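In: coords below, sequence missing:
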């Protein structure tokens, strides 16, 4: 599990999918984690293996949910 330190509240943002059912956490302008409405657990760049905290980052799924590069 990754811990992010040394940033202010202004460095954190949220990005909602167009349908509003999925949300991503943006840290310093970069997507870091997201929750998909189709999964019970989220995805994070801070995870390297599936586990009780979620799934490792899936760029294709992120792009599909948030309509980036589609």
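Out: In hand now; what should we look at? Source: prediction; values computed, not measured.

In: C-alpha only now, for contacts and for neighbours.
Out: OK.

In: okay, now residue 65: neighbour count?
Out: Applying other CA atoms under 10 Å, we find 22 residues neighbouring residue 65.

In: for my notes, confirm it occurs in a helix.
Out: Yes. Checked against DSSP: H, G, I helix; E, B strand; the rest coil, residue 65 lies within a helix.

In: how many residues are close by residue 64?
Out: So residue 64, with other CA under 10 Å, has 12 neighbours.

In: the structure to be compared is supplied as follows:
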């Protein structure tokens, strides 16, 4: 499967917010997430995964955080 890189602008206001996103992405590792970064300061989440964009988006939205935008980088 082809790995993709996705970048999301996620509204995170505290370390609890970024922690929630980190936890949901960590749980997705067995499903196809190979690497990710969650940056509270820039409110940016970058994910490398074989999963489709919509799957990653849905997992981040499950945290209750607002995803303001998202793009496929490659």
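Out: Noted; the coordinates are in hand. Predicted model, so just to flag it, every value in this text is computed and none were measured.

In: report the TM-score for the pair.
Out: Overlay of the two chains. TM-score (TM-score structural alignment, normalised by the length of the first structure): 0.29; 38 aligned residues with a CA RMSD of 3.8 Å.

In: what about the strands in the second structure?
Out: Ranges of strands in the second structure, per DSSP state E, are 4-10, 33-39, 44-49, 67-72.

In: so of those strands, which one's packed in deepest?
Out: strand 44-49 (a mean of 21; mean count of other CA atoms under 10 Å).

In: how about the secondary structure of the closest residue to residue 43 of the first structure other than its chain neighbours?
Out: Take residue 43 of the first structure and drop its neighbours on the chain: the residue closest to it by CA to CA, 6 or more residues apart in numbering is residue 55, 4.6 Å away. Three-state call for residue 55 of the first structure (three-state DSSP): strand.

In: okay but residue 55 of the first structure is in contact with residue 34, surely?
Out: No. Contact status for residue 55 of the first structure versus residue 34: not in contact, 9.9 Å apart, counting by CA atoms under 8 Å.

In: neighbour count for those two, which is higher?
Out: Under the criterion of other CA under 10 Å, the comparison of residue 55 of the first structure against residue 34 puts residue 34 first, with 27 against 21.

In: next SSE downstream of the helix or strand where that one lies?
Out: Applying DSSP states H and E as the criterion places residue 34 of the first structure in strand 30-35. Heading C-terminal from strand 30-35 of the first structure, the first helix or strand you meet, by DSSP H and E, is strand 43-44.

In: output the strands of the second structure as CSV; include the columns distance to residue 22 of the second structure.
Out: Converted to CSV, the strands of the second structure look like this (distance: least, CA to CA, whole Å):
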stretch, distance to residue 22 of the second structure
strand 4-10, 12
strand 33-39, 7
strand 44-49, 9
strand 67-72, 14
